[in-house]
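Q: Got a predicted model here, sequence first, then my questions.
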Amino acid sequence: MDLMKWPIFSLLEPEFVCKIKMACVYGNLGNEAVVVTKSDEVFAIGSNAAGCLGLGDLQSTLYPKKVEALCNKNVKGFAYGSGPHVIAFTETGEVYSWGHNGYCELGNGSSNQCLFPTPIGANLSGKEVIEVACGSHHSLALTKDGEVYGWGQNNCGQVGSGLSTNQGVPRKVNSHIGTKRAISIACGQTSSMAVLENGEVYGWGYNGNGQLGLGNNVNQMNPCRVPNFQGIVITKVVCGYAHTMALSDVGALYVWGANSYGQLGNGNRSTVTSPIHVASEIGRIIDVAATHYNHISAAMTQNSKVYMWGQCRGQNVTSPTETPFTSLHDVFACFATPSVMWKPMEVDADAGEKVTDSLKLAFDDPSSSDLTITVSGTPIHVHKAVLKIRCQHFRSMFQDHWEEDSRSVLEMDQFSYQVYRAFLQYLYTDEVNLPPESALELLDLANAYCETQLKRRCEQIIKQGITVENAVVLYSTAIAYEAKELEEFCFKFSLNHMTAIIETEGFTSLDEQIVKGFIRKAAKFGAFKS
């Protein structure tokens, strides 16, 4: 998964990105983020609404700043609410909170905004928290012993205390669950869900859209078991804004709740108050994703295909739609509104080199090359297979009945060394690194080899790199290579800067015939009318 798919990270230096091992994007516009580095440092970036970056102030930042209170704490995960407020837990099970606190969602016994990550001690001291979840303004924590604790806004019973008053500190959710162990928790905007180790599912809080799966629209102050799962073992539940998805141990997907945007994936947009089985046609599902910030759903199948449905960038998609993505995170980066993460994204430190990186390193590497192309006596080491894959010209050249296919050295003299090397490097990297003057010769090569994409790239380099100093040189070169469209572009640019261009060294060194043609053409456009 590429972090750069998230706009908030677009200004990060590549060196810094390489150090990241976990990231979480949140905020009402997807404009806040916190990252953990491989050296166990924590940084935050973004607009800092309600002090949710944990930097000790309310100042926004375009570049990452260190969150001192969380550095060297071995942070394992984050959850966030709509305030926004943020909850973090560490390797040892400690819990920290910061940000908006108008509904006691930080669990520190007050309702005052907190600008620094602060440990939550009350009732969690001595407990090892292994998972946290947040709704809009309430929070849940799951301990290693399978206990669930809730705190924050409780107007709909989402804390599970049996009351409707806000809960200032963590309180164990006991009613109806009793001594049964929970293995997973999730929050909608104002609802809560828990999965027990025996596969049962419990829900509590707001139920106006049937998101608790109880077959009605009645809010619940205490956890209630979701019916209709007899003989079915649920292993995971995720919540959207007002819908819920549950995944069974055999890869079956069940959904219920709000469906105005098609987020249930059952082919229509009608609310469902009890669990229904959907998406059986896409095969066994191994993971599902949703977040209380939006109305989008995603799933990954056993054969690693990623599907999405719901509110996808303003479109209402009512059935699972296959994507070209390889990660559930891609769905939320590209199609969710706002573009926030459904859970913290772990960056694989041992992923190794990408194919593109390996290809870049292979270019002009004599140790692995099976073909040497010489231009003006200078060798360039390449690989026949790569050239055949990337270029039709070479696919035609390297055939059994052609002499070139059996040779290990080829001489090229049609183009300059600099340009031909740039062309071969483009086949390995998809990048062109030439000045505008040389890009015209590369454009001629692209024309000869029928490389349409490369032609567009050359034209872009020339148009974006034209200046008063090089305009007439580009103009005369375009004439030489019969690049009519670029010739016209360079002429019009020169016409708009006529006085300055006539005074350049390039203009005085132009071929006499080109100068005459330029003047005649300029006269037709009225350049010399008084």
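A: Received it, and whenever you're ready, just let me know what you need.
Q: C-alpha only now, for contacts and for neighbours.
A: Will do.
Q: Please, where are all the helices along the stretch 101-250 of the chain?
A: Assigned by DSSP state H, counting those that start in this stretch, the stretch 101-250 of the chain shows no helices.
Q: Identify the residues contacting Tyr206.
A: 156-158, 190-191, 212, 218-220 (Cα atoms under 8 Å, 6 or more residues apart in numbering).
Q: Same question for Lys521.
A: Going by Cα under 8 Å, 6+ apart, the list of residues near Lys521 is empty.
Q: Nearest to Val95 among the contacts of Tyr206?
A: Gln158 (19.8 Å; Cα to Cα).
Q: ok, and here's another one to check against it:
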Amino acid sequence: MAIDNKNVLWVTGDNRGAVSGLGNKNKNTSFVRVVDQVKAVSVSDSRSMIIKSDNSVWTAGSNGFGELGIGNAVSNGTFVKVADGAEQIESGSENGFIIKSDHSLWASGFNHYQIFQSLSLADVSDTYQKIADNVKAISAGQAHLLMLKTDGSLWACGQNVDGQLGIGSNTDQRGFMKVMDGVKAIKACSYHSLVIKTDNSLWSTGHNEFGELGIGNSVNQNRFVRVMDGVSAIAGGRFFSMAVKADGTLWASGYNNQTFGITGPDQKNFIKVADNVTAIAAADYHSLMIKNDKTMWATGSNTYGEIGAGSERSLDVFAKVKLP
């Protein structure tokens, strides 16, 4: 999904979960216009969420278990309003999250890792419930969560078999546990985690079979390890990581089967892949970047048309993608 400079939302790719907001489950290989007046978007396999210009939150998806936060209503695949006063949204595989203007965190969906203290592990919250205060950011991985509080403290919960929580063990964590202080940005990838600390240093933990932590080896870590300095933005896919430095250079590490725009083997250290980059995003096996001139570029797997280049041909280097 992409938002253009006129706040129009566009979508491409797989839509079996009815997440496009178009009211169908059709796959698209080129970007299709969805809705206007959108200022933020977050999408996963199970749901999409948008913030409109009036700060209202809308969601789309299948709602087979009531996980969308619209009650037990049958979803028709179009966007349904669920909240007002939002500052940030995050669409996870099991939950939707909203941070409101008062920094309260609200969630809907499954409770496998006890984020809803009033519910049992088997329950599903089919409406949005407040679960925390003083929250600055939330990021959802495959089955783990990172939460950044307004005081710069990092909290985590969920699956931890690969050490992705960074708590010094590989034990799953029910409910949020404090990890460390001095954090300014977070990214929970599928099985690993990335954070930027207040001194702009990048730290990583978790799964590292393909070198996605960028620390020069392929050994999993269960505590955050310092990687490099001068980082301003982070993103990551299933087994790779990306970082933009303050000078606009884009760096990547990990699994490299067309995932981050250069040909060659997997990378155990971060390697420079582009210049003049202002924003990045990544999913399982593809990546997107926006350059200084406002152009959008994509690379990686394109089996479902997720790159939006008009075909299902995958790309092993970045190519410019235009919205209609």
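A: Thanks, I have the structure now. Everything numeric in this text was worked out from a predicted model, so none of it was measured.
Q: and the contacts of Tyr206 of the first structure, which of them are in strands?
A: If you go by DSSP state E, the contacts of Tyr206 of the first structure have 191, 220 in strands.
Q: Which of the contacts of Tyr206 of the first structure are buried? Put it as a PyMOL command.
A: In PyMOL syntax, the buried subset of the contacts of Tyr206 of the first structure is picked out as below (16 or more other Cα atoms under 10 Å):
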select buried, resi 156+157+158+190+191+212+218+219+220
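Q: Switch the contacts of Tyr206 of the first structure over to TSV, and while doing so, append distance to Gly146 of the first structure to every line.
A: Below are the contacts of Tyr206 of the first structure laid out as TSV (distance: Cα to Cα, whole Å):
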residue	distance to Gly146 of the first structure
Cys156	24
Gly157	21
Gln158	19
Thr190	22
Ser191	19
Leu212	21
Val218	27
Asn219	24
Gln220	21
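Q: Give me the distance between Asn166 of the first structure and Tyr426 of the first structure.
A: 61 Å (Cα to Cα, to the nearest Å).
Q: Give me the more crowded residue out of the two.
A: Asn166 (22 against 17; other Cα atoms under 10 Å).
Q: What residue in the second structure is paired with that one?
A: Under the alignment (TM-score structural alignment), Asn166 of the first structure pairs with Asp172 in the second structure.
Q: Would you mind confirming that that match makes contact with Gln159?
A: Yes - using Cα atoms under 8 Å, Asp172 of the second structure makes contact with Gln159 at a distance of 4.7 Å.
Q: Which neighbours do the two have in common?
A: With Cα under 8 Å, 6+ apart, Asp172 of the second structure and Gln159 have no common neighbours.
Q: where do the helices sit along the stretch 301-450 of the first structure?
A: For the stretch 301-450 of the first structure, helices defined by DSSP H, counting those that start in this stretch occupy the ranges 328-335, 355-362, 384-390, 392-397, 417-429, 436-448.
Q: which one of those helices is the most hemmed in?
A: Among those, helix 328-335 has the highest mean neighbour count (mean count of other Cα atoms under 10 Å), at a mean of 22.
Q: Surely Cys183 of the second structure touches Lys197?
A: If you look again at residue 183 of the second structure, you'll see it is Val, not Cys. Yes - when contacts are counted by Cα under 8 Å, Val183 of the second structure is listed as touching Lys197 (4.1 Å).
Q: Thr150 of the second structure: neighbour count?
A: Neighbours of Thr150 of the second structure (other Cα under 10 Å): 15.
Q: again but with Pro119 of the first structure, I slipped
A: 20.
Q: residues touching the residue lying closest to it once chain neighbours are set aside, list them.
A: Distances taken as Cα to Cα, 6 or more residues apart in numbering put Tyr96 closest to Pro119 of the first structure, at 4.3 Å, once the chain neighbours are dropped. Applying Cα under 8 Å, 6+ apart, we find Tyr96 of the first structure in contact with 87-89, 117-120.
Q: Columns distance to Ser319 of the first structure on top of those, output as a markdown table?
A: Formatted as a markdown table, the contacts of Tyr96 of the first structure follow (distance: Cα to Cα, whole Å):
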| residue | distance to Ser319 of the first structure |
| --- | --- |
| Ile87 | 33 |
| Ala88 | 34 |
| Phe89 | 36 |
| Pro117 | 41 |
| Thr118 | 43 |
| Pro119 | 43 |
| Ile120 | 42 |
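Q: quick one: stretch 491-500 of the first structure aligns where in the second structure?
A: Under TM-score structural alignment, stretch 491-500 of the first structure has no counterpart anywhere in the second structure.
Q: Now do the buried residues in that stretch.
A: Those buried within stretch 491-500 of the first structure under the rule 16+ other Cα under 10 Å are 491-495.
Q: Counterpart of Val288 of the first structure over in the second structure?
A: Aligned partner of Val288 of the first structure by TM-score structural alignment: Ile280.
Q: before we move on, what SS does that match have?
A: Classification of Ile280 of the second structure by DSSP: H, G, I helix; E, B strand; the rest coil places it in strand.
Q: so how far is Gly236 of the second structure from it?
A: Taking Cα to Cα, one finds Ile280 of the second structure at 9 Å from Gly236 of the second structure.
Q: With neighbour numbers in mind, choose between the two.
A: Just comparing Ile280 of the second structure and Gly236: by other Cα under 10 Å the higher neighbour count belongs to Gly236, 31 against 21.
Q: Was I right to think the more buried one contacts Cys189?
A: Yes - Gly236 of the second structure is within contact range of Cys189, at 5.6 Å (criterion: Cα under 8 Å).
Q: Between the two, which contacts overlap?
A: Common neighbours of Gly236 of the second structure and Cys189, counting by Cα under 8 Å, 6+ apart, are absent.
Q: Same list, the helices of the stretch 301-450 of the first structure, but as TSV with distance to Val173 of the first structure please.
A: Listed next are the helices of the stretch 301-450 of the first structure as TSV, based on distance: least, Cα to Cα, whole Å:
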stretch	distance to Val173 of the first structure
helix 328-335	31
helix 355-362	49
helix 384-390	60
helix 392-397	66
helix 417-429	56
helix 436-448	68
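Q: which residues touch Arg223 of the second structure?
A: 163, 165-169, 205-206.
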